[in-house]
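> just a sequence and a predicted model for now, questions to come.
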Amino acid sequence: MAYKTRLVILALLDSILVLLSYYLSYNPLHPLVKIPTDQFLIISVLTIVVSHHIFASYYHLYNKAWEYASIGELIAIVKAVTLSVLTTTIVQYIIHVEVYLRIVITTWMLYILTVGGSRFIWRMIRDTYIKKETSKKRTLIIGAGSAGLMVARQLLKNVDAELKPVAFIDDDPKKYKLQYLDIPMFGNTNQIQDAVSSLKIENIVIAIPSLKRAELNRIFDECAKTKVKTQIIPMLEDLMTGKVSVNQFREVEVEDLLGREPVELNIESISEYVTGKTVLVTGAGGSIGSEICRQICKFNPSKIVLVGHGENSIYQIDMELRNKYQKMIEIVPVIGDIQDRTRMFEVMEYHRPFVVYHAAAHKHVPLMEYNPREAVKNNIFGTKNIAEAADTYGVSTFVMISSDKAVNPPNVMGATKRFAEMIIQSLAQNSNTKFVAVRFGNVLGSRGSVIPLFKKQIQAGGPVTVTHPDMTRYFMTIPEASRLVIQSGALARGGEIFVLDMGEPVKIVDLAKNLIKLSGYTIEEIGIHFAGIRPGEKMYEELLNENEIHPESIFPKIHIGKANLINSEVLSYLTNQLLNMPEEEMHDTLIEVANNKFDTSSMFVTN
């Protein structure tokens, strides 16, 4: 109903304006021009009115949102007016064999002025008087490139936008003292604090989607000093694919400040070994396992088998994948414990996967120090069960997720992970299955990681607890960790340990400070408490020990560690003895084996 009312009003308005234009163009020239008949005048008037409505409809003049009128709308008006006047002129020539050129030109000019003016006056009134500028937050846009201009244009056009751009910041000296969309350039990124102070800025938008993380870190540090809310536009890939629009700002996340560029995938090589195949993921309900499932489904496997011990977590990832991929991929949820050898062999025999991603594990360092037997049962024997099942039933590629804590481990968790690496390296020597391990550092946002803990502590008002001011860790995001696992499967030849070049390690205390600032607080408001190093923790993590380092990468930012194999007889002996040991002896033995310091002479002592 509202549309029809709007259509009638515009049509009536245009009819009046067309008649007015024709009258004004004819009347001043009347003494100079002799109109042949009243019939001629009536036919001319009817022709110009009717032709106007025909061409206005053709060029959608009645369907345009004139509050956003710009050059495109003006061009449409000029086309409709020109064709209407031209049609009327042709009709006049046919009925009178004479054209009053001055009347035609004057009519055309007045016609554009009245019809076009009526539309643009509405935009001016709306922009000047209707917009509620007082409720909008004064916004500083960092970046005056194409993305920054798109942000500013969107904010200016959208009457409902909460933000009002008042200045740009850009490091290009050629842009200094210029204006873009009537918005001045304040200066470079070193002047962010001055801009916020002098312009009374209430919001900052970082509008450089291709910004390197190291540079983003620097800019965010400048923004954080102002204590003004800082947002960022979506990633470039999301903008290019149309997943989100340029004005869908998001909060700056701690993942954005890692200071290292993300690893890119070789899509073609992954597609070759995943597309159309059966894939099995253990620990499919966990942080890494579930993300592996999400990433794998993008490559259209024929079937994905979700293996997990936790009923609720498997249910959640199963439902999520079914909502997106049920029509394309067979999704099979399997409740099973990797410690149950019989169950794992049953699952492997029934589904016969082409690729296995083994993500199930106990990973919490202090907890495993108190529960070494459980770490052994899950991380070592669970891995042994699923790996030997894969070997028995002809799996093509088996990828085990390991940890940087497997390098020179002083703790049970890291030692069991290194022991598990040894098991699959040993299997790889005589198996048709390509067994590989993937090592990476701490995963931001995964269960048990520091980020969820820090967020809870910040929400509770602090303080944030950090073990030691000098403690460092390597960090990566959940999607990035999952991509590394998938890419490593494509690179596998058998027996390798793949390691991501994770850049420089990050101080945990710096991570805590960034998260506090991202949450809108100061360090003084929340506070940081140093609680001391927990059992089994290392001050610094390593990705490879000195004997494993291989200087060349086989893929951008992915390295292969040299395999340090253990004698299969020693490995078999230790595996058989582990569960029968007292926990204290088990703890020491695990760490000795993982660090290549186990005395094998004790194996051959006879009574």
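Okay, I see it.
> for the rest of this, base every contact and every neighbour count on C-alpha atoms.
Fine.
> quick one, strands of the stretch 151-300 of the chain?
Using DSSP state E, counting those that start in this stretch, the strands of the stretch 151-300 of the chain run over 163-169, 179-180, 183-187, 203-206, 229-232, 250-251, 278-282.
> contact partners for the residue nearest in space to the middle of the chain?
For the chain, residue 235 is the residue whose C-alpha lies nearest the centre (Cα atoms, centre = their mean; 5.9 Å). Residue 235 sits next to 209, 210 when contact means Cα atoms under 8 Å, 6 or more residues apart in numbering.
> let's go with 7 Å and repeat that
By Cα atoms under 7 Å, 6 or more residues apart in numbering, the contact set of residue 235 is residue 209.
> comparison target, given below:
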Amino acid sequence: MALSSLILDMPRTVKRLIVLTVDSGLCALTVWLAFYLRLGETVTLFSGGPWKPEWAVLISIALALPIFISEGLYRMIFRYSSVLSLKIIFRANIYYAVLFVSVIMVVGIPGIPRTIGIIQPILLLLTLGLTRVVAHYWLSGGYQQKLKLYDQPNVLIYGAGSAGCQLAEAIANSRKMHVMGFLDDDTQLHGQIMSGLPVFDPGTLPELIHTKRIRTILLALPALSRSRRHAILNRLAEIAVAVRTLPDVTEWAHGPIGVADLRDLAIEDLLDREPMAPDLELLGRGIAGRTVLVTGAGGSIGRELCRQILSAAPAVLLLVELNEFALYEIHQELLARQVRGAVRLVPLLASVRDERRMREILADWRPVTVYHAAAYKHVPLVEANPAEGIRNNLWGTLAVARAAAEYGVSAFVLISTDKAVRPTNVMGASKRLAEMVLQGLAANGSSTCYSIVRFGNVLGSSGSVVPSFLQQIRTGGPLTLTHPEMIRYFMTIPEAAQLVMQAGAMATGGDVFVLDMGEPVKIMHLARRMIQLSGLSVRDASNPNGDIEIRITGLRPGEKLYEELLIGDDPQGTEHPRIMKAHEPFPAWSELLSRLERLEKVLETRDEASLKRLLCELVPGYRPGSAIRVEENAIEELPPDHEKV
């Protein structure tokens, strides 16, 4: 047991006796020191010489202890001492000094020089204060905390601005990391001291990592542009140091910055794509003050659509979802987000394949705008369950779209996917059929304005590659990649949802909108950067002692190396720079209905081979991938909430 713990466990009476004994010893020590300072030589108690230090000691103890007891010095708890405690010690010592000076200087004691009356109280004040400070530091764990600094990770903060200084102060208070200084691109700050810490040139980072044993870089540049942040991260990736970051100013609540605001890098930090502020007029068109319905409200896109719609102030927001827990989660989140119940939020358990239930909902609530986000979207699962995928993605869309026309919905927006373009899998083919259904309904003269918004991968959606890579990095790898040449487009969920709403507002009927997804990302390059920015190295043939391996597992059934957004080659621009309009061919409504009847009959036979042959006839460009295999490693392991219907 540590000595400090032994002392703290003693009864209070024993601890007070110890302090009284120590203070008595301090009285004797300071008298001896006062004699030494006055005479220039040491004297001993009861030496029998001309000097009588023992009388000075007795007088000091007789005066000091009663005063200290009456002033409450022995009721203080050292480990909780504060500035107020030092004030009490100072006041008690003043009272003591007045009496001691009166006895020694005014009355006079033979064998005690009068100047001892001034020197000794000063020394006693200093030693009393010092012992209390040492006891507080020791018993409150300060000494142990100082020792623990050597075990805390050394970090540098990139950015010596206000956010960086606030973060340094928060870390100092939390004692979870040890900040060694700042990095900043401003050459005028190099060599300066900010908040008591040196500012270094980022060019010296490789040297600093070794000399100061840096484990992590904290990126404290919340107002930095995405392109500049991307350039900094590229530089840090070459050094292979772990990076954590503060979110940008649009994401974190304004106020004091704390350690809790730090987060691991997200994929959006790795993309050189500047977010674009939405057109607020387009964003609120058909929503503000209206009744709006979202199917698949508990899914990745559905949730974000609900958040964005809520901010556009509808009168009523209808949340349609088959998964009970997912519906509960989004309903509770939206209740917490809205101000004073301004929007009526209605959670509705329903399957989009249940046309009767969807008709009931639309008849009861009469929404003006419907966003249809419900779908089975995971390629390997739909490939292994093609009939269910088609029933949900195609007939679910048809059921909701027909009910929307019957009950006077003004605008119906289908959330589609780039996998619908020249599909190689059942999921993509089913989504292309859903698009053709809406195109056919629009061309057939419906009063409902049907439109389709097509885009690629969204960041952070269930089952997407980035969360999977992060989890694999946390568990030590390997990172699994189906093909080294795999390329994908990425977009953040908030941006995708905002663009969907703005595209739907521009629809005139039968439109196929395509979102500008920016530059494609090579997944192998992404995997390497995520490993490096976690402070680890890639294990491969050139570096067999690396930390994490990237393992190639082979393409899954129906998977493409790259995705496309357009079937044709002549997209038109719109009033929004990141939204294009495509011209996609589709059959006449009567012909499409006859084809769907044939498809329904094939589904009833449960003959998957015949189903795929028919899909080749129905969906131009559909070329099925490899044969369906239901194996443990042929289907990606997905989180529990992978299905949002």
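Arrived safely, thanks for sending. This structure is a prediction, so every number in the text was calculated from the model and none was measured.
> on that earlier part again, and of the strands of the stretch 151-300 of structure 1, who's closest to residue 156 of structure 1?
For residue 156 of structure 1, the closest of those is strand 163-169, at 7.0 Å, according to Cα to Cα.
> what segments of the stretch 451-600 of structure 2 are helices?
465-474, 493-505, 523-532, 589-605 (DSSP state H, counting those that start in this stretch).
> as CSV, those with mean neighbour count and distance to residue 323 of structure 2 would be great.
Shown next, in CSV, are the helices of the stretch 451-600 of structure 2 (neighbours: other Cα atoms under 10 Å; distance: least, Cα to Cα, whole Å):
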stretch, mean neighbour count, distance to residue 323 of structure 2
helix 465-474, 17, 22
helix 493-505, 23, 20
helix 523-532, 20, 31
helix 589-605, 14, 25
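> just put those helices in JSON lines and tack on distance to residue 291 of structure 2.
Putting the helices of the stretch 451-600 of structure 2 into JSON lines (distance: least, Cα to Cα, whole Å) gives the following:
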{"stretch": "helix 465-474", "distance to residue 291 of structure 2": "34"}
{"stretch": "helix 493-505", "distance to residue 291 of structure 2": "14"}
{"stretch": "helix 523-532", "distance to residue 291 of structure 2": "41"}
{"stretch": "helix 589-605", "distance to residue 291 of structure 2": "29"}
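> who wins for proximity to residue 196 of structure 2 among those?
helix 523-532 (30.4 Å).
> list the contacts of the closest one.
With Cα under 7 Å, 6+ apart as the test, helix 523-532 of structure 2 has contacts from 237, 240, 241, 473, 484, 486, 487, 537, 538.
> dump the residue contacts of the third one.
Contacts here follow Cα under 7 Å, 6+ apart; on that basis residue 241 of structure 2 touches 215, 216, 532, 533, 534, 535.
> what do we get in structure 2 for residue 446 of structure 1?
Under the alignment (TM-score structural alignment), residue 446 of structure 1 maps onto residue 461 of structure 2.
> tell me, how many residues neighbour that match?
By the criterion of other Cα atoms under 10 Å, residue 461 of structure 2 has 16 neighbours.
> same question for residue 8 of structure 1.
A count of nearby residues for residue 8 of structure 1, using other Cα under 10 Å, gives 12.
> give the buried residues for the helix or strand where it lies.
Element membership for residue 8 of structure 1 (DSSP states H and E) is helix 2-26. By neighbour count on 16 or more other Cα atoms under 10 Å, the buried set for helix 2-26 of structure 1 is 10-11, 14-15, 17-22, 24-26.
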